[in-house]
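Trainee: When you get a sec, could you give me coordinates for this:
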Amino acid sequence: MSQHSAAIHYTLDVSSLAGHILGVVLHIDLPSSEGHVLSLPAWIPGSYMIRDFAKNIVQIHAEDEQGVQLTLRKNDKQTWQLPPTSGPIKVHYRIYAFDLSVRSAYVFDDFAFFNGTSTFLAVEEHRNQPCGITLMKPKQAQCSNWRVATTLPVANNTLHHDFGDYLAADYNELIDHPILLGEYDIVPFDVVTPLNRTPLEKGMPPAHTCHFELILAGGHRSDTQRIAKDLRALCAHHFALFNDVPPIDRYLFITMLTGKDFGGLEHMSSTALLYSRDDLPSIAQADHMPDGYRTFLSLCSHEFLHTWHVKRTRPAVLKSSTLAEEAYTPQLWIYEGFTSYYDDMSLARSQVTDVSSYLEVLGQTLTRLERNIGRHKQTVTESSFDAWTKFYQQDASAINNIVSYYVKGAVIALCLDLQIRLTSQHKRSLDDVMRYLWQHHGKIDVGTPDDIIQQIILVEFELPLQSFMHDALYTNKDLPVQSLLETFGVSLQRRPRVDANDIGGKPATRTRPNHFGAAYKAADTGVIITQVSENTPAFHAGLQVGDQLISLNDWQLTNTNLLDIYDHFPESSDLVMFVLRHQRLKQLTLTINQALHDTIFLTVNDEQKLLKWLSNKQK
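Mentor: Modelled structure (predicted):
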């Protein structure tokens, strides 16, 4: 054990590509008269659901320095007890890693990706001890060109991207640096950020340089120079937003590319992304902004902003969590909602996209909230608190019963920003709230209380927004979006949907005349009902999730013709539907209603007022 500089050391290798197995040896060179307790987290920060990562440990055993097997008793689903020892111990275990997501671990022949929460057992009584890690290069021939992408600090002359030795200050740092092993492209760029301080604080440098790398694994055909240029502008915007020395010197956008997947998860100095390679821009698309690429930039913007706003500024209850069980907080609307507001707006502020593009995306966000019937039943603080069960374990009824703290939180952030600007006569904005959170909490590692936003706005800024704050956070009243946007030169317009794929944000010359009220997918015969919204024609007719809808007034249905047939009939018509439900044929009657105006797009009435908001210039 003497070859390891840390008393707790992990050696990791990809044991089997075909079997999707990670092999780990945990070296413990610390005596214990009572025996060590080992544990694996039950959840990963940023994803509020119990995932029980320990279930993926398929083999585990322990031995002393002479190789004598030790009794390893399992206490519960995620902890093990080692016997008392006066000498070094090795714990060998194997992990089944086949979850293609940003939250867990995944091994296959193109790359291996894993989070520390899925991989590294904690020595409970020594969580504050430094942790050494040795990453072994896989022996399989197809891995000859593999290398390492992580922001773990290197050790023992190991270079960035090399297999070898890494070192974390403690267990919490160890599990907050995801690791990618494989073949990948590196797109480097630097951001030099001048600090806008007058006068400069004593000893504070006039500029800060952060080194970034976009890691692209899985193969692509993208215009990497364009991506680097756009990401540089976005990252510079976020640095300027907080107007302080950034808490990072090196940052990785670790991106796994597939045919259709999507995901992002924030970490201390990196983010793990899962994205469709075909949605990255090609050189042939240099003259416009494809929707899929705009979404990728928004995802990067979102996760990078979390470097401050979640990873450092965070609720006190999350700061103290050991990840063994749920940590409940009503504050997620602040951390995900505010971030969701800034992720898209930052594209416009940094001129990566234009103002019309931002208003289109904002219209889509407002459309999602408008169609979310559950906003009339659940408050945004309740949604935050119940994220563990209701938001992260949604069923077909979710649209009717819960509200997204991402979406409603973003719209509350929009309203707060505009309210603060108006009430302070444009001397303050939500940017000042973000900077206050950073200076008084994130920067000095003090968790936030549940009423932190009220404290800042009502007490620190002395703005009379008590009524708005109460209604937005603790009632189901609709937010004053339309009137606030009108004050800043933007009109909110509503129209019916064009089709089932209409997400809003744009005007339309042709819309659907009738309201159906159910979502569906193709079946061999007819369609399968996947969701039914309350108080709609489909709901009142008795359609249920799982029904196989076959015909409408004697017309055979398909996934492509259902709405065309439905719209053929005038409002108030009674239509006969035949459905298969649990292998029995049912006849239902559906009465047509006029289409709802539940799709939103925005138009500009006064460009000067709009730019006063989006250009971020205050008096």
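Trainee: use CA for all of it now, contacts and neighbours both
Mentor: Will do.
Trainee: which residues touch residue 232?
Mentor: 189, 190, 191 (C-alpha atoms under 8 Å, 6 or more residues apart in numbering).
Trainee: Kindly recompute the last result at 7 Å.
Mentor: Contacts here follow C-alpha atoms under 7 Å, 6 or more residues apart in numbering; on that basis residue 232 touches 189, 191.
Trainee: Now do the buried residues in the host helix or strand of it.
Mentor: Assigned by DSSP states H and E, residue 232 belongs to helix 224-242. With burial defined by 16 or more other C-alpha atoms under 10 Å, the residues of helix 224-242 counted as buried are 224, 227-228, 230-242.
Trainee: Give the next helix or strand downstream of that helix.
Mentor: strand 250-258.
Trainee: and the next helix or strand after that next one, what does it pack onto?
Mentor: Using DSSP H and E, the helix or strand that follows strand 250-258 towards the C-terminus is strand 263-266. Packed against strand 263-266 by the contact rule (3 or more C-alpha pairs under 7 Å, 6 or more residues apart in numbering; DSSP states H and E) you find strand 270-276, helix 291-305.
Trainee: Mean neighbour count, those: which tops it?
Mentor: strand 270-276 (a mean of 25; mean count of other C-alpha atoms under 10 Å).
Trainee: circling back: please name whichever of the helices and strands packed on strand 263-266 is nearest to residue 569.
Mentor: helix 291-305 (34.5 Å; C-alpha to C-alpha).
Trainee: So the residue lying farthest from the centre of the chain: helix, strand or coil?
Mentor: Within the chain, the residue lying farthest from the chain centre (C-alpha atoms, centre = their mean) is residue 66, at 46.1 Å. Secondary structure for residue 66, judged by DSSP: H, G, I helix; E, B strand; the rest coil, is coil.
Trainee: this one next, for a side-by-side:
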Amino acid sequence: MKKNARLLYLLTVWTFFIPFSSTASPKLTDEETPPAVSPGVTYVLSMPEPQTHYFEVEMQLKNVAAATNAKKNGYLDIKMPVWTPGSYLIREYAKNVEAFTASAGGKPVASEKIRKNAWRVYTADDNLTIRYRVYANELTVRTSFVDADHGYVTPAGMFMYHDALKNIPLRVVVQPYKAWKNVATGLEPISGQNYTYEAADFDLLVDSPIEIGNHHTFNFTAANIPHTVAMFGDVDYNEQRLAADYKRVCEAAATVVGEHPCKQYTFIVHHIPPGGGGLEHLNSTTLETTRNAYATEANYKRFLSLVAHEYFHLWNVKRIRPVALGPFDYENENYTHMLWLSEGCTSFYQEYILRRAGFHTPEAYLALVASSITEIENQPGTRVQSAAESSWDAWIKGYRPNENSANTTISYYSKGSVLGSLLNLAILSASNGERNMDDLLRLLYAEYYKKQKRGFTDDEFRKAAEQVAGRKLDDFFNIGVNTADPINYNAYFEPVGMKLVNVAAKLQDGFLGAATTVANGKSTISSVRRGSAAYTDGLNVGDEIISIDGVRVGDDLLRQVSGRRVGDKINVLVNRAGLLREIPVTLSQNPLVSYRLEPVDNQTATQKALYAKWLYIK
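Mentor: The predicted structure follows:
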């Protein structure tokens, strides 16, 4: 995806040799003459008043007039990205920028904002300084934040760029608030210069978040690679155990591809009340979890699952990637049909890695697989939107759900996780246990990341999968990936001696299909399931349910409906936009399923052997 070499920041002198000739060589014009010294960009990041939630950025540009065409045009355009890789939504980072100014030789230079994320600086000077402030008061893995306790930088929302300077080495100088001593980042530190880092290009800078404060750090080595964990937030944990379990997860993840591409790796972990997930980067990740993440075994295992997911991204998506996901266009959407692979199959691997590392028993892993299938099959949108469509529409639907989303969409995370399980099984059974999905990822890593140094197309991925499986995978791609048709799950599970069984109770209770929220004693419909009684008979999102059959409804809607039979009619009185309406509703059959994986009868020796290989049972 991006270059992973660490280039030194050099000022390289260009020397031109003019061949001897009795005829004078044509004289180069100013526009044609290469710059005498290569251009350079340095960012100085400070936060002198962190309690105000402002970062201050000084962007120093050296020897850039020729490279940026400023000498020819009399101006250059500086831009702010509108999104960050790994989070597929236009976030309009420029909305947080203020006080943009430019100067050259210590004197102000005229500038103006020309687009939502671009500023035009009117100068032909070779060297100039740009200054601006960034308001940062949203602590997520994809936005920047600073307060009296710490600072966190999402580089896409902090550092500006010029198109012509994206591929040159960059330098970042962090000036921590006076009371802070620590900086954590995947950027390469420059020896002998405190808080000074380098990046081979702007892509690598964007891919390297920065944590600044007094966080605690600990270290471990996994797969012969040094790892650093930066822990922000007051939290109780056993450092020795946590470091050992990080190591187990990371080493199990490294066995999938079999080669670790990093020289070092950094985890930035925020312990905050709501938690919040993670975001992957080339040689680092940011994780957000709750302060009780280590308090119980269940919470602890969920956290390790998050660790496995984001860590595995250093292969799947950062290096093994669809062609659309790098190099990036930071001003527009970057579309792909394969987020089900990049994100969803990473979700598959997060639990598969924990199984291989010994955190999940075989039985626990089977329960997780069945639960994933239950989740997608209970969402009506799984029959409307394919995994490929879900991936493509991430920019407008995935991050912008509404009250009808469950009826019309399916998450490329959840559907992709199931597809990862099925593709793994398809390859395993087709190769008689000789290969699995690991072999597919190794092929993609070797061919496209290492050899061709690019991503792969949809067609190239399919051909690679079929090559590893040794057969056509029309059933998987034509149905599982590219359509919303029902999947024949047992065709995948039968070769390993298992079957998927719906164990939902055969209830005769009628089903309403309206979810509600209760506030101040009022029960208001928040969503209506497609095909349900509420959907068919006209209950709407936003309706306040006053009563059922004349009995007042507060927080006991489910109790009032339970015990009634399929086909029973109820009269629902609602307040809709200030008007009372009585709506007759005929209760329908409960459509929800609950799946479990069970052994087939009379398992064969071949099935038992494949089962053991599938679940890494020795």
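Trainee: Counterpart of residue 251 of structure 2 over in structure 1?
Mentor: Using TM-score structural alignment, the partner of residue 251 of structure 2 in structure 1 is residue 236.
Trainee: surely that match meets residue 191?
Mentor: Yes: the pair residue 236 of structure 1 / residue 191 is scored as a contact, 6.2 Å apart, by C-alpha atoms under 7 Å.
Trainee: How many neighbouring residues does the alignment partner in structure 1 of residue 345 of structure 2 have?
Mentor: When structure 1 is aligned by TM-score structural alignment, the residue opposite residue 345 of structure 2 is residue 338. A total of 28 residues lie near residue 338 of structure 1 under the criterion other C-alpha atoms under 10 Å.
Trainee: Can you tell me how far residue 321 of structure 2 is from residue 173 of structure 2?
Mentor: Plainly put, residue 321 of structure 2 is 31 Å away from residue 173 of structure 2 if you go by C-alpha to C-alpha, to the nearest Å.
Trainee: I misspoke; the intended subject was residue 293 of structure 2.
Mentor: Relative to residue 173 of structure 2, and taking C-alpha to C-alpha, residue 293 of structure 2 is found at 33 Å.
Trainee: do residue 196 of structure 2 as well
Mentor: With C-alpha to C-alpha as the criterion, residue 196 of structure 2 and residue 173 of structure 2 are 4 Å apart.
Trainee: Residue 481 of structure 2 too?
Mentor: On the measure of C-alpha to C-alpha, residue 481 of structure 2 and residue 173 of structure 2 end up 45 Å apart.
Trainee: again, but for residue 162 of structure 2
Mentor: Residue 162 of structure 2 is 19 Å from residue 173 of structure 2, by C-alpha to C-alpha.
Trainee: now do residue 334 of structure 2
Mentor: Counting by C-alpha to C-alpha - residue 334 of structure 2 and residue 173 of structure 2 are separated by 30 Å.
Trainee: now swap in residue 463 of structure 2 and tell me
Mentor: Distance from residue 463 of structure 2 to residue 173 of structure 2, by C-alpha to C-alpha: 46 Å.
Trainee: for residue 508 of structure 2, same thing?
Mentor: Taking C-alpha to C-alpha, one finds residue 508 of structure 2 at 67 Å from residue 173 of structure 2.
Trainee: Show me which of those two is the more surrounded one.
Mentor: Under the criterion of other C-alpha under 10 Å, the comparison of residue 508 of structure 2 against residue 173 puts residue 173 first, with 20 against 15.
Trainee: Residue in structure 1 paired with that one?
Mentor: In structure 1, residue 173 of structure 2 lands on residue 134 (TM-score structural alignment).
Trainee: Surely the match of residue 345 of structure 2 touches residue 413?
Mentor: Yes: at 5.5 Å, residue 338 of structure 1 and residue 413 qualify as touching, with contact defined as C-alpha under 7 Å.
Trainee: Show the contacting residues for the aligned residue in structure 1 for residue 394 of structure 2.
Mentor: Alignment note: residue 394 of structure 2 maps to residue 387 in structure 1; criterion TM-score structural alignment. Listed by C-alpha under 7 Å, 6+ apart, the contact set of residue 387 of structure 1 reads residue 48.
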